[in-house]
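S.K.: Here is the input, now give the coordinates:
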Amino acid sequence: MLHNIGEWNPQLFREIQGRLKPKTISIVTLASIIGQFLLFVYFKGMLTLKEGNYSRYCTGIVEGNSYNSYDMCNLDLWGNVQIIKELWWLDLFITMSIMGVFILLVVGCYMLIADVSKENAKNTLNFIRLTPQSAMTIFGGKILGVPILVYLFGILAVPLHSIAGLKANISFPLILAFYGLLAVACFFFYSASILFSLVSTGLGNFQAWLGSMVIFFFLSTTVGVIMNSPTFSNMSFDWLLLFNPVIFLPYVVKSTFLSPQTINYFSLNGLNNLSFYGNFWWKNAFFGSLFIITNYAIWTFWLWQGIKRRFHNPTDTVISKYHSYLISACFIVFNMGFTLQQINYDRQNESLIALQVFNFFFFLLLIPTITPHRQTLQDWARYSHENSVSSRNKMADLLLGEKSPSPLSIIVNVSIVTLYLIPSVLIFSYGEDKLSYTIGFLFSGMMIIIYGIIFQLFLTVKNQKRNLIASASISSLIFSPFLTLIILGAKGTEYNIIWLFSAFPLVGVDLTYPLSMLGVFLTQAMIIITSNYQLKRVLNKAGISETKALLNDRVSSLS
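M.R.: Okay, the predicted model is just below:
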């Protein structure tokens, strides 16, 4: 069997051979069995009840106000405490489900990031690049092989987990659907971990800890919202919940036919009220699951585009300019769909500010992924200087070229998002603030363009720490308006003109005078033009210098 695996995927064979040792298998098996035993004993201890005790598993009804929300324990005709066994099994099933999600995603992602980081540090990844295997084969082998002990730990827990689900009257197809969704989630998060490890090579040993802690924080936050909130936010933030496989558990809980008051967690109300462009897909478990899997599939596909590029050429940008346009289109379609859940007079401004926050963080991630570095720009500048091309070809190169500077591409990405966003806001928003919202999103787009051009400009600096300099410069630009507002002691939307120079101008655009808006617009336009001119000057100078250096080398070699 191992020989067949080696023929199919040599990388997977190497991972299995290196990790599945008798000692490690024994340790993981014992850890899984002992962990399940201790968890079962803990839950069993909750059933050591006597008459008059209070417990969520008891069936007695307490009249009046009790000191807690639990029911009183009563005895049946045979003197046994009456309990709701299905609820006890459901609690065990849910606990194991959440623990399984955390173990598979947090530990699995840590192992993958640490493994790829180790390969990078030892330069063995460069040798793997020389093999004829594709990126999908190599990293697919790592996804299947590196966390294989985590898979073993989880598989050993499946029998008890499945029994607990069946005893709680959960249908077996729903249990299988949860396992399938968890597998899809693992593939998404593991793909994201691999891309993160290929991109953030300068973090060293901290790389794996940072990645796994971010995932742990994300899972903890979203699990708390899904588990305890009777309804969701009805804003863009709800989109994040779909990336947590725990989102499927309300369907599982509902299938037990226990009353929501008895269970008191994972209410289906949140999913019932969740909509996408007014379509309530999540009222049905099948369509809800299909949408969640589609969401995973789309973003996993884009992650793999970045993995393939960075694997075959580590100096390339993470994604191509052409792909960035498609990613921007996908992003705004999803983001706008969840924003339009509840656009009304009461929460309209909050929903649109949340939309702007999501747009800002999206571009904060997108800009570094399409921005080439100093050496790449020098090569492009030299080529442009040596080869005169028509303005039409140069424009195409700036829009789609692999090595060309990013400002025009950033402008196009911002335009894609803005041109989809503004008509949607104008059509679906209420009141007389539509013009203010439009202006607010335009200012936001201009600030993002400023960040992008300045980031590209600082990456041309002749300094080994130019990445750090560029990141620090953009961070200071982002935080300086908020720091200014704090120093001035601003309350609410005071000093609204400063908000127009921040990442979220929608907050202050309402109370700003038209003349002030015009001044801000002209200032931002001047910053964009000046920064772009400076970038062009730097690139022209670099092209001339590189050409002269090459000519001198040729002359010296001939002499």
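
S.K.: okay, CA-based contacts and neighbour counts for the rest of this
M.R.: OK.

S.K.: hang on, residue 262 packs against residue 59?
M.R.: No: assessed by C-alpha atoms under 8 Å, residue 262 is found out of contact with residue 59, at 9.7 Å.

S.K.: These two: which is more packed in?
M.R.: Counted by other C-alpha atoms under 10 Å, residue 262 and residue 59 do not tie: residue 59 has more neighbours, with 19 against 14.

S.K.: next up, for comparison:
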Amino acid sequence: MMPNLIDKIGDWNPQLLRELKGRLKFFNIAIAVATSLLLQLVVFLYQFREFPDDKYSLTNTYCRLSQPYQQRHNQALQQSDQSRIAEYNNSILNNICPQNEIDWQLWWRDHWEYIFLTLSVIFVFTLLVAGTYLIINDLAKEETRGTLNFIRLSPQSETSILTGKLLGVPSLIFLVILVSLPLHLWAGSSAQIAFTYIFSYYAILAASCIFFYSTALLFGLVSSKFSGFQPWIGSGAVFIFLIIPILMAPASSYNSNNSVVWFTLFNPVDTTNYLFPNFFHITNGSPLKNLDFFYLPIGRSFLSIIGFHLLNFGLCSYGILQALKRSFRNPQTSMINKGQSYLFTAFSQMMMWGFILQHWEQITNVDEQIEQSLTLVGVYNFISLFSFIAILSPHRQAVQDWARYRHQEFSSRKSVWQDLIWAEKSPAIVAIAINLAIVSIPWLVWISLTSVIDTDYNPNWAHDNLDRLKILSSVALSISIIMIYATIAQLILLLKTRKRSFWAIGTIGVVTFLPPVILEFLGISSWKYPTVWLFSTFPWAALQHSGAATIFMAFLAQLSVLALLNFQLTKQVRLAGESATKALLAGR
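M.R.: Down below sits the predicted model:
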């Protein structure tokens, strides 16, 4: 029977068979099973340190007589009767809760719930942290041995190879969890937890594994320069991401009233807290219970929040799979193409703005929450757009091929603009502009709607027409400065020098952050000299201290610089596309 199963696995996915044969050895299986059983025993016995013995106190939780004694003690405290307090304390010292007055049913229920929740946390961290480490480490070893290029030449499809990696590399981790599942299910049933919640937890955990493992594969493929440190960097980042809700929960310092709550949907720890409220022992319950998405109360319903989580994981995992397919066969290509960047930008904007638009009347500090959410959206857009500049901007050879051989594609009747929008080898300026337009549309809609939304839960700073004009100016100045940086980066990548990527990243980093640092160091603050700051990377810092005429002149100056840079870029692209014979005849 076993040989037949192995043959079927090999026929279905040869890569999976290769991974399983290399890992599922007798010694490895024995270690995994023993580790799982030992872990279950430790978790089961750890709670017995509080087992109600013959000296179980009357004031403890599971003693049925604790309430009358507690009432007497509270009355004595209220009356400040020291003699009665002393009498109560002596009675506690001398009186022990009888065994027949201990609520054993409640104690066992809480004991099983403790086991269930503990195993739930262990499952999350073991699967995601350890699994991520193993996948990245496996890719690093394949790259070092040179077998990864051999796998790339395999006739198998990318989906088959990547699926084999996802299922085969962490197979021993799966075995550890599989052996622990019976106790986990039994503990959940004994703790009177509904099976619908338990299986929802399993569904979220499986979706999390697909997402994190796919991300780990992508990270392993594109981070070959960090050989030796990749597994620790990847698994360490996952561990920090998972532990953040646990560290923040006791102080209740996080909520669902901001735009970046989208990123918390990728954390199964938050979902576990939602499904099992005793997980963090928070009296107000999970912050996800108040979650709204475009004014839809998805957090109020168990089915809607789980469905939303699974949909989010599914869409993002599918996007990562597309990036994996591109990066696997050709590591030199960009992770995403221009069309995919438009979809990614639109999707991320929809998710982040969806959590901004919610029922603000339930929140006390509305202005502060909305301002914080919009700031976080701005920071995210700033980072993502600069990332697209690095990812989408082609190098000299690619632009040269496009400019030189584009005329051969006239049969497809593609215009230059179509190429600039969709072609991978064409300059990325138009693609960056489209991404900027997608990012700007929600801001423009938000600004225009601030005059018609009810003022009871609308920020005061957006009601004034002058403030609205300055926000529009901030958006326009930000668009123009990012376009200038995108053009500079593309010009540097067209140079014939070596390490063009290094020079492009370094130049953009210097022109982005060095001028504000120098201005602050020299004491040229934005409120004293707003005109100077309007020409920096962060013009919005000086908008509230600048006049309309000054802002307009700064915008015209940036447009002039952008026009000159694009004129130079067009000239460079035309020169790069000339044939060698034509360049020689022209004396170049």
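
S.K.: Mind jotting down where the helices sit in the stretch 401-550 of the second structure?
M.R.: 416-422, 429-449, 465-493, 500-521, 530-533, 548-577 (DSSP state H, counting those that start in this stretch).

S.K.: Would you reformat these as TSV and include distance to residue 137 of the second structure and mean neighbour count?
M.R.: Compiled in TSV, those are given as follows (distance: least, C-alpha to C-alpha, whole Å; neighbours: other C-alpha atoms under 10 Å):
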stretch	distance to residue 137 of the second structure	mean neighbour count
helix 416-422	35	15
helix 429-449	34	18
helix 465-493	32	20
helix 500-521	27	14
helix 530-533	46	20
helix 548-577	41	16
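
S.K.: Quick one: closest of those helices to residue 205 of the second structure.
M.R.: Residue 205 of the second structure lies closest to helix 429-449 among the helices of the stretch 401-550 of the second structure, at 31.8 Å (C-alpha to C-alpha).

S.K.: What helices and strands are in contact with that closest one?
M.R.: Under the contact criterion of 3 or more C-alpha pairs under 8 Å, 6 or more residues apart in numbering; DSSP states H and E, helix 429-449 of the second structure touches helix 338-356, helix 366-392, helix 416-422, helix 465-493.

S.K.: residue contacts, residue 346 of the first structure?
M.R.: With contacts defined as C-alpha atoms under 8 Å, 6 or more residues apart in numbering, residue 346 of the first structure has no neighbours.

S.K.: Would you mind finding the match for residue 324 of the first structure in the second structure?
M.R.: Alignment note: residue 324 of the first structure maps to residue 341 in the second structure; criterion TM-score structural alignment.

S.K.: Can you name the residues that contact that match?
M.R.: Going by C-alpha under 8 Å, 6+ apart, residue 341 of the second structure touches 388, 435.

S.K.: how close does it get to residue 144 of the second structure?
M.R.: Relative to residue 144 of the second structure, residue 341 of the second structure is positioned 31 Å away (C-alpha to C-alpha, to the nearest Å).

S.K.: And residue 549 of the second structure, by the same measure?
M.R.: With the distance defined as C-alpha to C-alpha, residue 549 of the second structure ends up 60 Å from residue 144 of the second structure.

S.K.: next one: residue 21 of the second structure
M.R.: The gap separating residue 21 of the second structure from residue 144 of the second structure is 20 Å, by C-alpha to C-alpha.

S.K.: now do residue 176 of the second structure
M.R.: Taking C-alpha to C-alpha as the measure, residue 176 of the second structure falls 28 Å from residue 144 of the second structure.

S.K.: who's more crowded, these two?
M.R.: Each of residue 176 of the second structure and residue 144 has its neighbours counted (other C-alpha under 10 Å); residue 176 has more, 22 against 13.

S.K.: what's the helix or strand for the more buried one?
M.R.: Per DSSP states H and E: residue 176 of the second structure is located in helix 171-190.

S.K.: Summarise which helices and strands that helix is packed against.
M.R.: Contacts defined by 3+ C-alpha pairs under 8 Å, 6+ apart place helix 171-190 of the second structure against helix 14-23, helix 26-46, helix 104-125, helix 195-222.

S.K.: mean distance, that helix to its aligned residues in the first structure?
M.R.: Helix 171-190 of the second structure differs from its equivalent in the first structure by a mean of 1.8 Å after superposition (mean C-alpha distance after the TM-score superposition for the first structure).

S.K.: Over which residues of the first structure does that helix lie when aligned?
M.R.: Alignment of helix 171-190 of the second structure against the first structure: residues 148-167, by TM-score structural alignment.

S.K.: Same question for stretch 118-136 of the second structure.
M.R.: Residues 95-113 of the first structure are the counterpart of stretch 118-136 of the second structure, counting by TM-score structural alignment.

S.K.: For the matching stretch, measure first residue to last.
M.R.: The straight-line separation of the ends of stretch 95-113 of the first structure (C-alpha to C-alpha) is 27 Å.

S.K.: Show me which residues of it are buried.
M.R.: Going by neighbour count (16 or more other C-alpha atoms under 10 Å), the buried part of stretch 95-113 of the first structure is 96-98, 100-113.

S.K.: Spit out the contact partners of the counterpart of residue 295 of the second structure in the first structure.
M.R.: The alignment partner of residue 295 of the second structure in the first structure, by TM-score structural alignment, is residue 278. By C-alpha under 8 Å, 6+ apart, the residues touching residue 278 of the first structure are 340, 341.
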